[in-house]
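Asker: no sequence on this one, just coordinates:
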């Protein structure tokens, strides 16, 4: 068995892994990335990027169908599903190729194959199987960035078959537009696909086990989103559970227990599973090394350390929040700590979350309920899109911006938004939280006019009874 030594080996070339590898190379480490599929991981190839391409198509389609509102005429609006999918795949391919170029630019060695860890080595050792052959690689430090996959529940029939019951992978490359679609789960993945297919003409039903949709968001955001999606024609069941799914010919039959205890059975063309994810911890040799795993995720400290010398883990493998930008930042923190620098430990409360449905949803920090649970006395500001000139001019006057402050210190505890382009706006509050800003700095910041960002200012002012335009 041949052997090659590196300073740093990263297992997994997704947004956590390839970023960690680049930062390692920048810091002078001889670095390698092991990837069994395509560079860019799920995010670039089957997640964040191609789904946004699909949702962009849905946005344009929606605008074309509502052209009269803007004084325009567009008749006989239709779409070519094959072309829609091809555009999405082309976007993903372009970015994956870009990651390959970044690896070459930073002199990172890319190793193709399936990795496992070797037990009993003085330094971490990685065995990579490719084309039936094993090659041994050693390094002073090994970072695991193997990501996660869709959760399934086989005993209830909640298991993808690739044809009628889909995960996000199949939902991104449909061979035909379903007339009736069941979406199981209303987190970011579920609600984005529900919105896309509903906009493109499918009759969509969403089933959420918890008592509200997008349950990780602030309760006011969930309530607003529910009204918006119902207005668009989606059927949404909260506090409900899909007890059984089965495929019969060309149909998906689902038994759904509703919140009041009543059970109904319905038939759909397709079903999408969006009930969470599980970490890719299998077949790596983690248990033999003594790595602690909890609920399919590797336990780490704020710098990615696993407790096993020289072995680290980052990204979706380590648990929530399951976000690409969290993985990337985690990778940088981990590598900089390895290099002897002094980065801040991971602080998940400063990580913004974005959902790209229509209306868009974005948040950072504590919800109102979580802030109260944590014992804070709070001040809350809320400003509606209907009070903003730019939103009205865009024809996007539905939504709001909500801010939460510590009443005693003025610390920004959280911000929550729903409406047009809020996934771009949220970064302003993310910067504010990272800088540990208070209401005073935000109040004295000048926001350009006319912009949607003015609502951010007004929401802060409203928390202190100083809102100007509503």
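Answerer: That came through fine. As the structure is a prediction and not an experimental result, all values here were calculated from the model.

Asker: from now on I want contacts and neighbour counts done on CA atoms only, so please keep to that.
Answerer: Fine.

Asker: name the residues that touch the longest helix along the chain?
Answerer: Counting by DSSP state H, the longest helix found in the chain is helix 81-105. With contact meaning C-alpha atoms under 8 Å, 6 or more residues apart in numbering, helix 81-105 is reached by 18, 22, 38-40, 44-46, 49-51, 53-54, 57, 109-110, 172-177.

Asker: buried set for that helix?
Answerer: 84-85, 87-89, 91-93, 95-96, 99-100, 103 (16 or more other C-alpha atoms under 10 Å).

Asker: which stretches in the stretch 301-450 of the chain count as strands?
Answerer: Taking DSSP state E, counting those that start in this stretch to define them, one finds strands in the stretch 301-450 of the chain at 311-313, 353-355, 360-365, 378-384, 400-406, 412-419.

Asker: show me what the longest one packs onto, helices and strands only.
Answerer: Spelled out, that is strand 412-419. helix 219-231, strand 360-365, strand 400-406, helix 422-434 (3 or more C-alpha pairs under 8 Å, 6 or more residues apart in numbering; DSSP states H and E).

Asker: could you rerun that using 7 Å?
Answerer: strand 360-365, strand 400-406 (3 or more C-alpha pairs under 7 Å, 6 or more residues apart in numbering; DSSP states H and E).

Asker: how about TSV for those, with distance to residue 433 added?
Answerer: Below are these laid out as TSV (distance: least, C-alpha to C-alpha, whole Å):
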stretch	distance to residue 433
strand 360-365	8
strand 400-406	11
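
Asker: and the ones you listed: which comes nearest residue 166?
Answerer: strand 360-365 (23.7 Å; C-alpha to C-alpha).

Asker: and the contacts of the closest one?
Answerer: 349-355, 413-423, 426, 430 (C-alpha atoms under 7 Å, 6 or more residues apart in numbering).

Asker: stretch 152-167 too?
Answerer: 150, 170, 243-246, 252, 269-274.

Asker: between these, which is nearest residue 121?
Answerer: Residue 121 lies nearest to residue 150 out of the contacts of stretch 152-167, by C-alpha to C-alpha, at 32.7 Å.

Asker: circling back to that earlier point, selecting buried members of the contacts of strand 360-365 in PyMOL, what would you type?
Answerer: Here is the PyMOL selection string for the buried members of these, based on 16+ other C-alpha under 10 Å:
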select buried, resi 350+351+352+353+354+355+413+414+415+416+417+418+419+420+421+422+423+426+430
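
Asker: try it against this one:
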């Protein structure tokens, strides 16, 4: 007789679980103890193991579906075994009840939501909360874990790993400060590292759930798509209606079309943050923000890292002085950097990868990280035809798409793929969906790279500014900053770009200690249109890293106190 696979009750408070992914298909053989599927509860993701050996005869509930605990979701039995009549009756009754429940839900949900949000990332969950704060009846649909890429697979996990790098750095230079550590052999326990990362992520995702619930947002777990009637269908079955829709689908890892890219040894930023072993040799395909951050992480953890970048410099969207400094910094740490380099083919052999590079020797590595950027995830578009621009949904300054009443904030519109920009766009979309008329302002959005030292940028690069303005440049090195010297963190500089005619601060670019925090001061002054003349009059605490910003502003005017007089 076939054995039921049921939705487990993983904790006293668990009432239902969502099926994230079946790892086996109907007809596949399963060993007892082998992982059958992955589920998600409101607290954690977990794997469900087979309680018996046999063949997966039938899957009752598919990926993305939410199922009450102790409900049958599949059957395991002998090969070719027919499910008994009583079991078939159970299945039919179960499916019948599901239809009845859906119909009942539709009857109860006749009230229309003011706003339906598809996507629970930074743009989505912030939009949902903002719309609720403005008095709206709000629903949010999320196919995976709330918090989006940044929280679950990007910014937050990466920064957790980078804190480990920072600790390693401090240990290595402790003796210079008179702190003697006996037998300072450093080893990385990747199991514990991944566990801590997961703990941090879980704390934040649970916080997002709490915030949404406290604001009365109805949360639907599943894949949401927009229908022709501008309604939202969840998991291809349940339909909810709303007056306005906010499509905040976020983004996904960009792919390149070369031979061998589908190898299991080519991983994305999603997979690398769950590795339990440090690769001996690691290639980073792409020298952007993700590439340099994770390159630094795994180099510090013990990998021999090579970064491959097609452009002529790292992080090519940033100021050239920043790129040059970052290049030297990473190179000094033993990271090999190949710029102006095209990857032509990947060959997997003997559990290793051979990367064939145009005009250069082949590169042999254990794993390769694909980090060439991200592209909008438009899965939620469904049956609606939006005006598009190179795979991105076009929006106006109010975050509204070409279809009236549907808004698309965040990565999905491709304007500025940063989590903090997405939250701003999400708020604006919510305000306008609730009847407001506000434009988004992204001009002075900071961009940061959390290497050691950090990198931060606001506004125009020197190259861009010269095309439009008559400019002056102010620059101050951290080696001249008292706090930096006392801390032993003297690498880097602050660079300020100023319009000579009016003193407007056009751009600020920094490499140095805590500059990701300092960028917020620069952004604030630029947003308030504070001139460089006014900025130098603002008294800063001493000793602080931020004094370097004031000195750079003074240098732009030829008035720096702590720099030698220019000839």
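Answerer: On my side now, so go ahead. In this text the structure is predicted, and so the values were computed from the model without any measurement.

Asker: re the thing from before, what would the strands of the stretch 301-450 of the first structure look like in JSON lines with distance to residue 336 of the first structure?
Answerer: As requested, those are exported to JSON lines (distance: least, C-alpha to C-alpha, whole Å):
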{"stretch": "strand 311-313", "distance to residue 336 of the first structure": "12"}
{"stretch": "strand 353-355", "distance to residue 336 of the first structure": "24"}
{"stretch": "strand 360-365", "distance to residue 336 of the first structure": "25"}
{"stretch": "strand 378-384", "distance to residue 336 of the first structure": "36"}
{"stretch": "strand 400-406", "distance to residue 336 of the first structure": "32"}
{"stretch": "strand 412-419", "distance to residue 336 of the first structure": "28"}
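
Asker: which one of the ones you listed lies nearest to residue 198 of the first structure?
Answerer: strand 360-365 (15.1 Å).

Asker: and the residue most central in space within the first structure, what is it in contact with?
Answerer: The centre of the first structure sits closest to residue 323, judged by C-alpha atoms, centre = their mean, with a distance of 4.3 Å. Going by C-alpha under 7 Å, 6+ apart, residue 323 of the first structure touches no other residue.

Asker: counterpart of it over in the second structure?
Answerer: Aligned against the second structure by TM-score structural alignment, residue 323 of the first structure finds its counterpart in residue 418.

Asker: residue 68 of the second structure versus that match, what's the distance?
Answerer: 36 Å (C-alpha to C-alpha, to the nearest Å).

Asker: residue 26 of the first structure: which of the strands of the stretch 301-450 of the first structure is closest?
Answerer: strand 311-313 (18.8 Å).

Asker: that closest one vs the second structure, mean deviation?
Answerer: Here the mean offset of strand 311-313 of the first structure against the second structure after fitting is 0.5 Å, by mean C-alpha distance after the TM-score superposition for the first structure.

Asker: what's the matching range in the second structure for that strand?
Answerer: Counting by TM-score structural alignment, strand 311-313 of the first structure sits on residues 406-408 of the second structure.

Asker: got it, and stretch 24-44 of the first structure?
Answerer: Taking TM-score structural alignment, stretch 24-44 of the first structure hits residues 131-151 over in the second structure.

Asker: now swap in stretch 441-461 of the first structure and tell me
Answerer: Using TM-score structural alignment, the partner range for stretch 441-461 of the first structure is residues 534-554.

Asker: ok, and what's touching the matching stretch?
Answerer: 474-476, 478, 481-484, 494-496, 518, 532, 560.

Asker: in it, what's buried?
Answerer: 535-536, 545-554.

Asker: run the chain-centre distance for that stretch.
Answerer: 33 Å (C-alpha atoms, centre = their mean, to the nearest Å).

Asker: ends of it, what's the gap?
Answerer: End to end - C-alpha to C-alpha - stretch 534-554 of the second structure spans 10 Å.

Asker: which residues are contacting the top strand by length along the first structure?
Answerer: Assignment by DSSP state E gives strand 133-144 as the longest strand of the first structure. By C-alpha under 7 Å, 6+ apart, the residues outside strand 133-144 of the first structure that reach it are 1-12, 123-129, 310-314.

Asker: run the last query once more with 8 Å
Answerer: Contacts for strand 133-144 of the first structure (C-alpha under 8 Å, 6+ apart): 1-12, 17, 123-129, 310-314, 317, 338.

Asker: where along the second structure do the helices fall?
Answerer: Going by DSSP H, the second structure shows helices at 85-108, 122-133, 148-153, 155-172, 190-214, 269-272, 289-301, 320-332, 419-433, 462-466, 482-487, 515-527, 532-535, 547-556.

Asker: pick the most buried one from the ones you listed.
Answerer: helix 122-133 (a mean of 28; mean count of other C-alpha atoms under 10 Å).

Asker: now that helix on the first structure. Mean distance?
Answerer: Looks like 0.5 Å for helix 122-133 of the second structure (mean C-alpha distance after the TM-score superposition for the first structure).

Asker: next, the angle helix 419-433 makes with that helix.
Answerer: 40 degrees (axes from the mean of the first three to the mean of the last three C-alpha atoms, to 10 degrees).

Asker: the equivalent of residue 296 of the second structure over in the first structure and residue 293 of the first structure, how far apart?
Answerer: Under the alignment (TM-score structural alignment), residue 296 of the second structure pairs with residue 195 in the first structure. Relative to residue 293 of the first structure, residue 195 of the first structure is positioned 35 Å away (C-alpha to C-alpha).

Asker: what's the answer for residue 238 of the first structure, then?
Answerer: For residue 238 of the first structure relative to residue 293 of the first structure (C-alpha to C-alpha), the value is 31 Å.

Asker: just residue 361 of the first structure next, same as before
Answerer: 32 Å.

Asker: between these two, who's got more neighbours?
Answerer: residue 361 (27 against 17; other C-alpha atoms under 10 Å).

Asker: now which residue in the second structure aligns to the more buried one?
Answerer: Residue 361 of the first structure maps onto residue 455 in the second structure, by TM-score structural alignment.

Asker: next one: residue 420 of the first structure
Answerer: Per TM-score structural alignment, residue 420 of the first structure is aligned with residue 513.

Asker: pull the contacting residues for the residue lying closest to residue 458 of the second structure once chain neighbours are set aside.
Answerer: Closest residue in space to residue 458 of the second structure, ignoring its immediate chain neighbours: residue 446 at 4.7 Å, by C-alpha to C-alpha, 6 or more residues apart in numbering. Applying C-alpha under 8 Å, 6+ apart to residue 446 of the second structure gives the contacts 456-459, 519-520, 523.

Asker: just give me the closest of those residues to residue 327 of the second structure.
Answerer: Among the contacts of residue 446 of the second structure, and counting by C-alpha to C-alpha, the member closest to residue 327 of the second structure is residue 456, at 14.9 Å.
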